[in-house]
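**Student:** Here is the input, now give the coordinates:
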Amino acid sequence: MNPEDLQLLITRTMPFGKYKGRVIADLPGHYLAWFAREGFPKGELGRLLALMHEIDHNGLNALLEPLRRR
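**Tutor:** Reported below is the predicted structural model:
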């Protein structure tokens, strides 16, 4: 993981699906878990979704709070 990825989690939006337009950091855990089971998309989006799944699954969402306050 690279530190810039954390910033991308709070700025990038989901480009498709039920949660289109929602910031990746705000996606619900069950949606991230679905991707974990079914497979993450290729490229940057998949990498960010996988990272957000790890953060959410391990209860580390508070790591993103200081970035949101900037």
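
**Student:** For the rest of this, base every contact and every neighbour count on C-alpha atoms.
**Tutor:** Noted.

**Student:** Need the outlier residue of the chain, farthest from its centre.
**Tutor:** Going by Cα atoms, centre = their mean, the residue of the chain most distant from its centre is Arg70, 18.4 Å out.

**Student:** what about that one, distance to Gln7?
**Tutor:** 10 Å (Cα to Cα, to the nearest Å).

**Student:** same question, Gly43
**Tutor:** 17 Å.

**Student:** In terms of neighbours, single out the busier of these two.
**Tutor:** Gln7 (14 against 8; other Cα atoms under 10 Å).

**Student:** and this one, so I can compare the two:
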Amino acid sequence: MGQLTPEETMQALMTTRMPFGKYKDSLICNLPEAYLVWFHQNGFPKGKLGMLLATMYEIRLNGLEYLLAPLRNKFKGH
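**Tutor:** Predicted coordinates for the structure are as follows:
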């Protein structure tokens, strides 16, 4: 599996749904901060999902949600 470009990563945050757990079917970009913190403390899954969760955690941790704002309308309904 190759690395995603920053653009592909941002798109994936807006279109990838959580495949399991309490927030199954929620978009990664919409997961609650507490859920992301739990993964940070207990370990992110391996692979692309883990990378996306870790990226979303860092976005929230650093107050960078505004970076997702322009994409919300573009990917609305995915």
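
**Student:** Report the TM-score for the pair.
**Tutor:** Here the TM-score for the pair of chains, by TM-score structural alignment, normalised by the length of structure 1, is 0.95; 70 aligned residues with a Cα RMSD of 1.0 Å.

**Student:** And Phe44 of structure 2? What does it align with in structure 1?
**Tutor:** Under the alignment defined by TM-score structural alignment, Phe44 of structure 2 is paired with Phe40 of structure 1.

**Student:** Let me know whether that match touches Ala50 as I believe.
**Tutor:** Yes: in this structure, Phe40 of structure 1 is within contact of Ala50 by Cα atoms under 8 Å, at 6.9 Å.

**Student:** Please report how far the counterpart of Lys22 of structure 2 in structure 1 lies from Leu63 of structure 1.
**Tutor:** Aligned by TM-score structural alignment, Lys22 of structure 2 pairs with Lys18 of structure 1. Separation of Lys18 of structure 1 from Leu63 of structure 1 (Cα to Cα): 26 Å.

**Student:** got the contact list for the residue nearest to the spatial centre of structure 2?
**Tutor:** In structure 2, the centroid-proximal residue (Cα atoms, centre = their mean) is Ile28; its distance is 3.6 Å. Ile28 of structure 2 is in contact with Leu13, Met14, Thr15, Thr16, Arg17, Met18, Leu52, Leu53, Met56, counting by Cα atoms under 8 Å, 6 or more residues apart in numbering.
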